[in-house]
Each structure stands twice: as C-alpha cells, then as structure tokens.
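Novice: here are the coordinates; sequence isn't available:
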C-alpha cells in the first residue's frame, strides 16, 4: 500500500505565513525584539569589526579588563557598546565636548605627574648616600630584641629628614635582625628611587 503524502501542519503553516508578513513589513535591517528598547546615539568609525559589524568609539567611565582604563577612548563593536558597556555605565558615546573635557583632564594629570616627578628627583638627590640611624634594643652579639621593618625605616626617614613615605615604598625583602649598616632602596615615584644606608644601632 502506498504511503500517504505527509502534509504540513495547518497551524504551523499559518504561523509561518504570519511571520513572513511581519518580516516583510519591517524596514531592511530592522529587528523585532517586542517592546521598544532604549537607544543610544553612537558615532560610527570607518572601520569594521572582524565580524563585519560597525565599530564605534566610546570613552570608558571605569576600568574594563582587556579593553582599557577609565578616561580612554576605545573602538568597540556597536552591539557591545549599545547592549553592554553603556547600559552598565562602563562607557559613554564620544562627543566633541567629551573629548575636550578628556583633553583638559589629561593635561592636568600630566602636569601633576610632572610636578611629583620633579619633587621625587629632588628628594632622591638629597637622600643619596645618606645614612639613616635606627635605634633598637639589642642583646649580646648584636642580636636584636625584634627586627627593623620597612615601617621602622619609613618612621626614621620622617624623624631624621622630615620626608613622609609609605612603608610599601621601602624595598626591604627581609627585616633586619642584627646591628649593622645596610643599603636600602626607597621608591619615591615611578622611575625614581634612591639607595640609602640604614644604620641599625643599639639604644
């Protein structure tokens, strides 16, 4: 007996017909996501992403791993900017006013960094080859009742030279546990460090 030809389900055919009419009623490139969504005005660049989409420029409001730091202008896929970065307030669209503001902030930051660099170099010149005494309790044989730490050296610099630094700026691999003089490096600023002598003396 010959098998009957399989006919398409009437309900499925009607649904496909309705979808086809709705798809034809949309403009080219328009997508149907149901309820209207908030839109953002993005300035497209002339380049395209590796997937063929349009790349846009945004300014980062916060640090984004593998993308950039706050204040940087980066190019990303339009969908990534519209659907992820901007709604989460990680970035905002680039505008002429925003670019001018970023330029002013960048210039102020560079000026401040240059001033800090000059001060650090001046302090480094003053501390070079200088000996900083640190007095501690010690027993026989020069063994200390404790140890001299980075915090102790930072405090000695404050007392002896009036220079306030954080203990993290003192490069001290291990605490000093005996009487003697030790070379210690102090990091004053990025790219600026000085090696001074720390004299551990008994009280």
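Specialist: Noted; the coordinates are in hand. Being a predicted model, the structure only gives us computed values, none of them experimental.

Novice: going forward, measure contacts between C-alpha atoms and count neighbours the same way
Specialist: Noted.

Novice: Residues touching stretch 124-137, excluding its own?
Specialist: By Cα atoms under 8 Å, 6 or more residues apart in numbering, the surrounding residues in contact with stretch 124-137 are 144-145, 148, 152-153, 156-157, 160, 188, 192-203.

Novice: redo that, cut-off 6 Å
Specialist: 145, 194, 196, 197, 198, 199, 200, 201, 202, 203 (Cα atoms under 6 Å, 6 or more residues apart in numbering).

Novice: in that stretch, what counts as buried?
Specialist: 124, 127, 131, 132, 133, 134, 136 (16 or more other Cα atoms under 10 Å).

Novice: can you put the residues you listed in TSV and add distance to residue 176?
Specialist: What follows is the buried residues of stretch 124-137, written out as TSV (distance: Cα to Cα, whole Å):
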residue	distance to residue 176
124	23
127	20
131	15
132	14
133	13
134	11
136	11
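
Novice: Filter those down to just the ones in helices.
Specialist: Within the buried residues of stretch 124-137, membership in helices is found for 124, 127, as judged by DSSP state H.

Novice: Tell me the one of the buried residues of stretch 124-137 nearest residue 80?
Specialist: For the buried residues of stretch 124-137, the closest approach to residue 80 (Cα to Cα) belongs to residue 124, at 46.9 Å.

Novice: picking up where we left off before, mind checking which of the contacts of stretch 124-137 are buried?
Specialist: So, of the contacts of stretch 124-137, 194, 196, 197, 198, 199, 200, 201, 202 end up buried under the neighbour-count rule (16+ other Cα under 10 Å).

Novice: Check the secondary structure at the fifth one for me.
Specialist: Local secondary structure at residue 199 is given as strand here, using DSSP: H, G, I helix; E, B strand; the rest coil.

Novice: Without its sequence neighbours, what residue ends up closest to it?
Specialist: Closest residue in space to residue 199, ignoring its immediate chain neighbours: residue 181 at 4.2 Å, by Cα to Cα, 6 or more residues apart in numbering.

Novice: number of nearby residues for that neighbour?
Specialist: 16 (other Cα atoms under 10 Å).

Novice: got the buried residues for whichever strand or helix holds it?
Specialist: Secondary structure here is read from DSSP states H and E; on that basis residue 181 sits in strand 180-189. Across strand 180-189, burial judged by 16+ other Cα under 10 Å covers 181, 184, 185, 186, 187, 188, 189.

Novice: and which of these is nearest residue 57?
Specialist: When the buried residues of strand 180-189 are ranked by distance to residue 57 (Cα to Cα), residue 189 comes first, at 33.0 Å.

Novice: okay, pairing it with this:
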C-alpha cells in the first residue's frame, strides 16, 4: 500500500473500528447474584450485565459470580435446595444410627442389670491379720491388702461373664477388713442392681473345702 493511499484507507476504517469498540463495550455476560442487588435482582438469580460492570463492581464486591458454562440454565436456588435436602438425609441417617445404638445399649445394659440382681454373694478370700496373742481379731478383722473395684469387676467377668467398667460400680474404694459389703451396679438406660461381696479369712475357705 502506497503512502498516498494509506491515509485514505485508514479514514475508511475509522468508523468501523469505532463501531467495533462500541459493540465490544456493550457485550453482556451472564452472572449469578449472590446478594440482592437493587436494579438487577434478588440473590440466586441469573442476570446479564456488562463485562466492565461485572469486572470492576459486582465481582470485586462479591455481589455476583460468573456463570460457569454448562448445559441448561444455572438455578442457584435449586442447587441450594438440593444441598439442603442431602444434608437433611445425612442427618436423618445419623439420627437413625444413634437411635439404633441407644436401643442396643439399653437392651444390653438391661440384661446385665437383670443378671446382677440374681447373683449369689461374691466370696473373696484374704489373709487375715493375726494379733500378737496369736489369734485373729474377733471383730472387723483386718486383712492383708484390700478388696478393690478392680477385684470385683474381674470376678464378675471371670466367673459370671458380666462386663462393666469402674464408673458403673459403686462400693467402698478399698475394703480392708473381713465382712459383708453391698455393691451397686448402675448402668445407663437400665437402672441399678445391688449384690453382696463377702470377704472371709483364707482359713475359712480352706476349712470349708476340707469339710466338703
């Protein structure tokens, strides 16, 4: 193109370029409003706005989001409702699971309490403290060591297949003398039941076994 014809060509192109720029500025894009925007619409609706308005105003202020290209219109309200329904279904399933667990625990604990209520006294052999005169004390004989919750829980498990934890058993922390003691087992959803623990001198059990 010669230097003489170039200005003429540019002059002819100028109106076209101006029109093209004008059309480009007027291009609108679909966006989803995330908040109520006066003059545009309510939160969740899809509207078409100028690119510049979205780029410089709506998007920086977090008033709208760009619509991701997809098949069919984007219905934000429907999406939120679907998410809420899924959350409700998840919570309902968890609630059902919890209720089933509670029911199973209640049945188990009720069975344990029923068995404890029918127990014969648990007998524990302990060596009695001997007095200086050589005889055993006549009243509240002291024993070597003690009878603890752990001993009672172990006896229930080993001899009767009854499993409870320390928090469920109420008794003197450490029994340190011969005698009969009341213990109470208390389980959630099942109430409580009492049973006897008897501490006897070792010689008593030995003599009984010899007689038998």
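Specialist: Great, that's in hand. All values derive from a computational prediction rather than experimental measurement.

Novice: ok, average deviation of the strand holding residue 181 of the first structure from the second structure?
Specialist: Following superposition, strand 180-189 of the first structure is found to deviate from the second structure by 1.4 Å on average (mean Cα distance after the TM-score superposition for the first structure).

Novice: same for that strand, what does it pack against?
Specialist: For strand 180-189 of the first structure, the contact count by 3 or more Cα pairs under 6 Å, 6 or more residues apart in numbering; DSSP states H and E identifies strand 170-171, strand 192-202 as packing neighbours.

Novice: and residue 163 of the first structure, how many neighbours does it have?
Specialist: Per other Cα under 10 Å, the neighbour tally for residue 163 of the first structure reads 13.

Novice: matching residues in the first structure for stretch 98-106 of the second structure?
Specialist: Residues 109-117 of the first structure are where stretch 98-106 of the second structure lands when matched by TM-score structural alignment.

Novice: Relative to the second structure, what is the average displacement of that stretch?
Specialist: Stretch 109-117 of the first structure: mean distance to aligned residues in the second structure after superposition is 1.4 Å, counting by mean Cα distance after the TM-score superposition for the first structure.

Novice: next one: that stretch to chain centre, how far?
Specialist: On the basis of Cα atoms, centre = their mean, to the nearest Å, stretch 109-117 of the first structure is displaced by 19 Å from the centre of the chain it belongs to.

Novice: Stretch 149-158 of the second structure too?
Specialist: Here the centre of stretch 149-158 of the second structure is set off from its chain's centre by 31 Å, with Cα atoms, centre = their mean.

Novice: ok so, going back, need the buried residues of strand 180-189 of the first structure in CSV (columns: distance to residue 74 of the first structure).
Specialist: Listed next are those as CSV, based on distance: Cα to Cα, whole Å:
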residue, distance to residue 74 of the first structure
181, 51
184, 41
185, 38
186, 36
187, 32
188, 32
189, 28
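
Novice: Closest one of the residues you listed to residue 91 of the first structure?
Specialist: Nearest to residue 91 of the first structure among these, counting by Cα to Cα, is residue 189 at 30.1 Å.

Novice: Neighbours of the residue lying closest to the closest one once chain neighbours are set aside, how many?
Specialist: If you skip the residues right next to it in sequence, residue 189 of the first structure has residue 120 as its closest partner in space, 6.1 Å away by Cα to Cα, 6+ apart. Residue 120 of the first structure has 20 neighbours, counted by other Cα under 10 Å.

Novice: What of residue 64 of the second structure?
Specialist: Burial of residue 64 of the second structure, expressed as a neighbour count using other Cα under 10 Å, amounts to 24.

Novice: and the closest residue to residue 190 of the second structure other than its chain neighbours, what helix or strand is that in?
Specialist: Across the structure, with Cα to Cα, 6+ apart as the measure, the residue nearest residue 190 of the second structure apart from its sequence neighbours is residue 110 (4.7 Å). Using DSSP H and E, residue 110 of the second structure maps to helix 76-117.

Novice: Okay, angle between that helix and strand 179-187 too, please.
Specialist: 160 degrees (axes from the mean of the first three to the mean of the last three Cα atoms, to 10 degrees).

Novice: thinking again about what came up before, can you say which two of the buried residues of strand 180-189 of the first structure are spatially most distant?
Specialist: Spatially, the most separated pair among the buried residues of strand 180-189 of the first structure is 181 and 189, at 24.6 Å (Cα to Cα).

Novice: Could you report the separation of residue 189 of the first structure from residue 153 of the first structure?
Specialist: Taking Cα to Cα, to the nearest Å as the measure, residue 189 of the first structure and residue 153 of the first structure are separated by 17 Å.

Novice: Also residue 74 of the first structure?
Specialist: When distances are taken as Cα to Cα, residue 74 of the first structure and residue 153 of the first structure turn out to be 43 Å apart.

Novice: The two: who's more crowded?
Specialist: Neighbours were tallied for residue 74 of the first structure and for residue 153 using other Cα under 10 Å; the higher tally belongs to residue 153 (24 against 16).

Novice: And that one, what's its match in the second structure?
Specialist: Matched across to the second structure, residue 153 of the first structure falls on residue 152, judged by TM-score structural alignment.

Novice: Surely that match is in a helix?
Specialist: Yes. Assessed with three-state DSSP, residue 152 of the second structure lies in a helix.

Novice: ok, it to residue 181 of the second structure distance?
Specialist: 11 Å.

Novice: And for residue 148 of the second structure?
Specialist: Going from residue 148 of the second structure to residue 181 of the second structure by Cα to Cα gives 12 Å.

Novice: Next: residue 47 of the second structure.
Specialist: Using Cα to Cα, one gets 80 Å for the distance from residue 47 of the second structure to residue 181 of the second structure.
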